[in-house]
Every structure is written in C-alpha cells, then in structure tokens.
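Here is my input, please return the structure:
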Amino acid sequence: MAGDATRVGDGPSAAAVARLVREERTRILATLIRVTGSVDLAEDATQDAVVRALETWPRDGVPENPRAWLLVVARRRAVDLIRREARRAGKEAEAVSLLDPAPENPESVRDDLLRLIFTCCHPALSLDAQVALALRTLAGLSTAEVARGLLVPEATMAKRLTRAKQKIAQARIPYRVPAAEELTARLSGVAATVYLIFNEGYAAGAGDDLLRTALTGEAIRLARLLAELMPDEATVLGLLALLLLQDSRRAARTDADGRLLLLAEQDRSRWDPALVTEGVELVGRALRRTAHRPDRYVVQAAVAACHALAPAYDLTPWDAVVSWYDVLLTVHDTPVVRLNRAAAVAERDGPAAGLALVDAVDGLTGYPWWHATRGELLRRLDRPTEAVAAYDRALALDLSGPQAEHLRRRRAELTD
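This next block holds a predicted model:
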C-alpha cells in the first residue's frame, strides 16, 4: 500500500481526511447520479464509499487518487444495490455496465457537478425544497442536520426531501446544464438558494444562536464550487465576494459574553484580512464584467467592500454606499433594500432623513428589523417613548436569542 497511499495519523490528519472525503463526496455523487439515473441510489452508494474511506484512510493511508478510489467503491456498491433490489429485466445489464466504466475525465466531472447544482435548484421545486435539497445533496448534511439548520422537525424535513426527489422524477426534471438561453435565469435561482443558505447561518431568524457556522460554511463552499465551475460569471463572482466579505466579520460580531455587536461597535482588528482581500479582489473582477449591466450580487458585494475597506465606522464612505444602493434598486428593488438604503442615508444625512425614508417603505410591518431600525432612529432623535414602542414591536416578532437580547438591552437603556 505504501506506493499507493500517503500515510496519515490521528488528530489534524484525521480531520484532513474527513475534509478531503467531504470535498470529493459531491463530485462522486454527481457522477453516480448521471450513471445510475437515481438520486437515492447514488446517495446510498456514495455514503457507503464515504464511510469506508473514513474508516480505512486514517489507518492505511490516503490513496494516490482519492477520487478514483471513492468512485470505484461507490460504483461497486451501486452494483450491489441494483442486483439486490431488482431482478427486473434490464437491471442486471445495468449493474454489469457499472462494473467496467470508462474513466472519468475532469471535464465530465465538471459537467456532472453543474448538472447536480442546477437540478437541485430547478424552478419547478419550491424555494424551501431547493434549499433543503441543496444542503442534503450538495453540502452532504444529514437529514437531521438540515432539519436543525432550517429549524424544521426532522420528520417534516424527511418528507420535504422525499417530495422534492419525487418531483424531480415525476416531473422528469432533466439532469443537465441549462441551454445558453436559459442559463441567466436559472443561475439567478441557484445564486438565490446559496445566498439564502448563507443568510440563514449568518443571521439566524430564531433559536439560541446568532450564527450557524455549518450553514455559512456550506454556502461559501457551494459558492466556491460555482466559481470554480463558472469562473467568468459575474453573478457567481459577486456572490462569492459578498459571502466572503460578510463572513470576514464573523469573529467580531459578538463580544466575549456572546452578545451581538453591530457594525459600528465591532473591533475591526478582529475581521479576517485574508477574506477581506479575497472578497475585494473578486468584487473588482466582477465589476469589470458588469460595467454596463449591474448585477445584484456584485452591487451588494460592492457595498460590503465599502464597509470592509473603511478603517473605522465613522470613516465609512456613506456617499458611495448610498450610490451603490441606488444602483441596486435599478436591478433588485425590494423593501429590504430600501430599508438598508434608508439606514445608510441616516448615517450620511442624519436620523430625521433616514426615518422619513424608513417610514416610506411599505410591506415590512412583519419584519423585525424595520421596527428595530425605527427604534434606533427615534432614539437618536430623542423620542424615547416612540423608540420603546418600536423596539416592543420588533421584539414581538421572530428573532434569535442574541438578537432579541440586543434589542431588550437597547430598550432598557431608554427606560432605566
């Protein structure tokens, strides 16, 4: 085995093995779905190969070609499953065809990954189903992990995943990369799914944790995968830049007691400079590709870059931030974008100007951060009674524990 494997030991090396297996898992799964035509069968076979690798590689060493090892083991398991579950005509031939496969070239693996991503994020599936299927299939999380991450009971999540797979089969959703004329519209759905996964981890809407790093990490991994597969797509570059710049602030978003710290309160020395550098470089590349046609993720990443490059909060270039929001509204005009622009205007022009814009935003009465923003601006305008009422309305809506604690603390400062 010495000539075929690199010996690894315990501790960090074992963790490295787990990381390698997880990275390769999605590629193996994508290829097996193409070969077998079944998501469930491919998942079972791939999981068996993953388990065997985690059991044997730390002890015997990592194979010289880990992907090929995993694919061979997964194919053999698929053959066993096909033979075991069905003696119907043609199934034995299908199993035999898997025993002696043609070698997979890198281009085939790349296309398989794209097929898998676009299948998971097909518009025929609901957005909830897309996110769940992406986490289960692309990110490799268990059903229980997906359920915990999205705050859904495990039984409910299992049914949701089953229905999504049935919809793929029954609706004959094609396992392919969209045609060129479909790509832009379909890519926006894929990007939206990845962004939603990140947001659910970055600012959890409920529960005891402010952050769910498993979700943010998986979203960044998927965005990196998209950037690897589609390196010239501005949407992909902008999405990855946005996620990296947001994630660069992770360590500074809470204090030593785990309390939420807003952007103005954060110690910028705790921001991750490597992620900032990478994110800003990606923003530059993406902007060069969208000089005449703005992209929502590229523009949001440009806003994040303004914050990332400011040496202090009071040195933030608010004119630039507001201008970028003006651009964003031309391609993605939503109440939340208008709220964020209003908050930026408040920093530039004062709380009265910001509050007027916040009050003009429709459709956010069920959004806690609309009320919380009003509370902050009313507080700055020395209107404490109205500010307390705004905080109370925010606290009556869904918030994570740390978010609610932050607002209760701000409210208490006005009543003590």
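
CA atoms for contacts and neighbours, from now on please.
OK.

Look up how far Asp100 lies from Leu71.
Distance, Leu71 to Asp100, by Cα to Cα, to the nearest Å: 12 Å.

Strands of the stretch 1-150 of the chain, residue ranges please.
Assigned by DSSP state E, counting those that start in this stretch, the strands in the stretch 1-150 of the chain fall at 5-6, 62-63.

Second chain to compare with the first, below:
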Amino acid sequence: MDETLLRTLTPTVIGILGRRGAGFAAAEDAVQDALVEAVRVWPENPPRDPKAWLVAVAWRKFLDAARADTSRRRRELRLEDEPPPGPAATADDTLQLYFLCAHPSLTPASAVALTLRAVGGLSTRQIAQAYLVPEATMAQRISRAKRTVAGGRFDRPGDVATVLRVLYLVFNEGYSGDVDLAAEAIRLTRRLAAGIEHEEVAGLLALMLLHHARRPARTRPDGSLLPLAEQDRGLWDVRLITEGVDLLQAALARDRLGEYQAQAAIAALHADARTVEETDWAQIVEWYDELVRLTGSPVARLNRAVALGEAEAPRAGLAALAGLDPSLPRYTAAAAYLQERDGDPVTAARLYAEAARSAPSLPERDHLTRQAARLNARFRG
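The predicted structure is shown next:
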C-alpha cells in the first residue's frame, strides 16, 4: 500500500468530483470513504490506474450519499449517470483546493486541519494524533470548517499569503503521533511550488528546507533540546541546505522580497557558518531589519535584539530588548541569554527560571530549567 500515492491523489480526486457537481464537503467526504476502501482492497488487488479507481469509487460513494439524503432529492435528479470505466481526467485542481482550505473566514486551526485532510490526504485520526486532541474534537473542527467553505468554487483565485501562513503553521508543529507534520508541510509546499511560480512560495519552501536540515542535530539522545550554538553541524543535511539556498537565490533574483525570503536568508546565513564563531551576525541583523520593515512583527524585533547582541555587544541587544513588550513569547529567555553574555549570571539564572515557568513546550521548559541550574551551581560554588 503506497500511502504517499494516496495522499498525492486526494486533492486531484476531490477536484474531479467538484467539477462533476459535488459540493466541496460532499466531495471530500466521498474521497475519504474511497481512501478507506482503498486501504482495504488495494493490498490484495491493486488497480492498474489508481486515480481512475479512486474517482470511480468516490463518485459512487457520493451518489449513494446523495440518494440517501432526502433533502437533496431535487439535486439528485440533475446528477449525471456514473461515468464509464477508463482513465481519469488529467486536470488537477490541487492549487484551488489549497486556496479553498485556507479560506480567510476560517480560524488558523481549522484551516490547518482542513488542509491536512483535503490536500494532505490525512485521516481525521492522524490529524487528531498529530495535534494531541481527541478524534471527536478534530472531527467537529473539520466539519465546521467544511460547512464554512461549502459554497466555495474551484475556479476562483485565492490568497497565496493565507495559504503560505497555513503551511507554515503546519511546519512549525514539527512531529507528533504517527505523522511527521514538518515533512508533510514540505511535501505540500513542494506541490504548491510546482503549481504556481511565486517568489514567496519558493521562499517558504527554502525556509522549511533550511530549518529541516538542522533537525538531526537539534536534540540529544535523551530528547533534550540542543541550542543552535551547541549543535553538531556535521549532522546537518547538506543536500537540503543546498536545495534551500538554490531556491532562495532564485527567489531573491526576482527582486520582490517578502517575509519568507527574508527568514530564509537568515536561516541560510546560519547554515553557511561552519562554526558558531563564523556566523555573520552583522548580515543577520540587516536581514532582521528587512523582516521588521516588511512585517513590523514584534517577534522579529525580539530576534533582532538577540542578533544585535551577538553582532555588537550584549548591552546593545539588551537596549534593543528594553523597547519591546516583556509579555512577548520568549522575551524573558532572550533577556536571560543576553544577561549571561553580559557577565551577570545571577540575573540570568533568575530570568532563565522565570522563562521556564512560561515555556510553550516541555522540552523548552526543561532546557531553560537546566540553564538556570547550571548558572546557580556556578555562582554558588
């Protein structure tokens, strides 16, 4: 059973049913039912044309559901007969499906869930496991999202920026359950890049690849976090770094800078340094300046302050940090790091402990707690 093939075919089959008259929600339900049937049948009886098989079975599932729903009797009379067996149409509505699932009226969480199911081909169970919520909760979220976009069309232009934000949210979830969401986000972004020539799509794909290249070095054998400065750079994936840099350079050559290109440029500078001491912090500060100009993001300003502390002096970073809202995520952790760099371990230890109490994840909390303990042991000894 080729699960990747099933995931790849899912949006295409949904699009085909949509062009035949099925609404988005009904088409998506029918395709999910067909996928379940494929998992049951294909291992012992694989089809010669997987896409044609999925289209035929999904269409039958849709007709059965329509006939069973008395409120759709009038619509049923307009349904065409089931198409004869044969190769499925070659048109691919994947691109429009991305736009539909990233509908601006959806919450980010709902848009992510719907994208993973309709475009990514994941089951509700898999998505629920990835987000560590009950399957029933995720099913309700997906159902509400489908109702929201039920009247959506497959032939209307969408907002690329919204699609990219959804894909970036998927990527940042990383890995949990039996689904690697970071890898899934890269796969979906590759498909988007294949269907649209857009510098920010290329920029986001480059950013994902450059971050993903460092994944093998991010944790110790016991699962604890390793900060960038302590990572074994020999473990970084050179192939992914090369691909990411090539994509970034091609995107930047179009001279239409966007936030994902700027973030990818920062990641590329980190990847280019053979050691932490060789990091070009001055250039990184310049790219953060561009990112702040493009987005005005307080998080970008926070990261710029840390980079400034490396490029010039910790005091410069602390001064830049002082102008930001202390309630920003990771503000206290950044202050702790800069205070330690500035030679104040007592203040740094207190701030690390404070940051640990509000850490967004268990691995990050443990890392900050260890930092505080390390400094406390030093100045108490």
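
circling back: what about Leu71 and Asp100 of the first structure, which has more around it?
The residue with more neighbours, out of Leu71 of the first structure and Asp100, is Leu71; 23 against 11, by other Cα atoms under 10 Å.

Can you give me the end-to-end span of stretch 353-372 of the second structure?
Using Cα to Cα, the two ends of stretch 353-372 of the second structure sit 6 Å apart.

what does stretch 265-285 of the second structure rub up against?
Residues outside stretch 265-285 of the second structure that contact it (Cα atoms under 8 Å, 6 or more residues apart in numbering): 207, 210-211, 229, 233, 241, 244-245, 248, 287-288, 304, 307-308, 310-311.

Of the residues you listed, grab the buried ones for PyMOL.
This is the PyMOL syntax for the buried subset of the contacts of stretch 265-285 of the second structure, where burial follows 16 or more other Cα atoms under 10 Å:
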select buried, resi 207+210+211+233+241+244+245+248+287+288+304+307+308+310+311
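
Just name the closest of the contacts of stretch 265-285 of the second structure to Ala356 of the second structure, please.
Ala229 (19.4 Å; Cα to Cα).

which position in the first structure aligns with that closest one?
Using TM-score structural alignment, the partner of Ala229 of the second structure in the first structure is Ala264.

What's the separation between that match and Leu397 of the first structure?
For Ala264 of the first structure relative to Leu397 of the first structure (Cα to Cα), the value is 24 Å.

Ala30 of the first structure too?
40 Å.

Just want to know which of the two has more residues nearby.
Shown here are Ala30 of the first structure and Leu397; by other Cα under 10 Å, Ala30 has more neighbours (26 against 17).

Show me what the more buried one aligns to in the second structure.
By TM-score structural alignment, Ala30 of the first structure lines up with Gly15.

One more: Lys165 of the first structure?
Using TM-score structural alignment, Lys165 of the first structure sits opposite Lys146 in the second structure.

Let me know whether its match touches Gly23 as I believe.
No: taking Cα atoms under 8 Å as the definition, Lys146 of the second structure is not a contact partner of Gly23, at 9.9 Å.

So for Thr26 of the first structure, which of the strands of the stretch 1-150 of the first structure sits nearest?
Closest approach to Thr26 of the first structure among the strands of the stretch 1-150 of the first structure (Cα to Cα): strand 62-63, 18.0 Å.

Tell me how far the residue nearest to the spatial centre of the first structure lies from Ala192 of the first structure.
Nearest residue to the geometric centre of the first structure (Cα atoms, centre = their mean): Ala219, 2.5 Å. From Ala219 of the first structure over to Ala192 of the first structure the distance is 11 Å, taken as Cα to Cα.

Show me what Gln403 of the first structure lines up with in the second structure.
In the second structure, Gln403 of the first structure lands on Glu364 (TM-score structural alignment).

and that match, which of the three is it?
Judged by DSSP: H, G, I helix; E, B strand; the rest coil, the three-state class of Glu364 of the second structure is helix.

what sits against it?
225, 356.

so where does the residue mapped onto Ala343 of the first structure from the second structure fall, helix or strand?
In the second structure, the residue matched to Ala343 of the first structure (TM-score structural alignment) is Val306. Secondary structure assignment for Val306 of the second structure, by DSSP states H and E: helix 298-311.

Can you say which of the strands of the stretch 1-150 of the first structure is nearest to Arg289 of the first structure?
The nearest among the strands of the stretch 1-150 of the first structure, by Cα to Cα, is strand 62-63 at 40.3 Å.

From Leu362 of the second structure, how far out is Leu368 of the second structure?
Taking Cα to Cα as the measure, Leu368 of the second structure and Leu362 of the second structure are separated by 10 Å.

oh, I was asking about Gln32 of the second structure
With Cα to Cα as the criterion, Gln32 of the second structure and Leu362 of the second structure are 34 Å apart.

So if I had to pick from those two, which one is more boxed in?
Ranked by neighbour count (other Cα under 10 Å), Gln32 of the second structure and Leu362 place Gln32 first, with 23 against 11.
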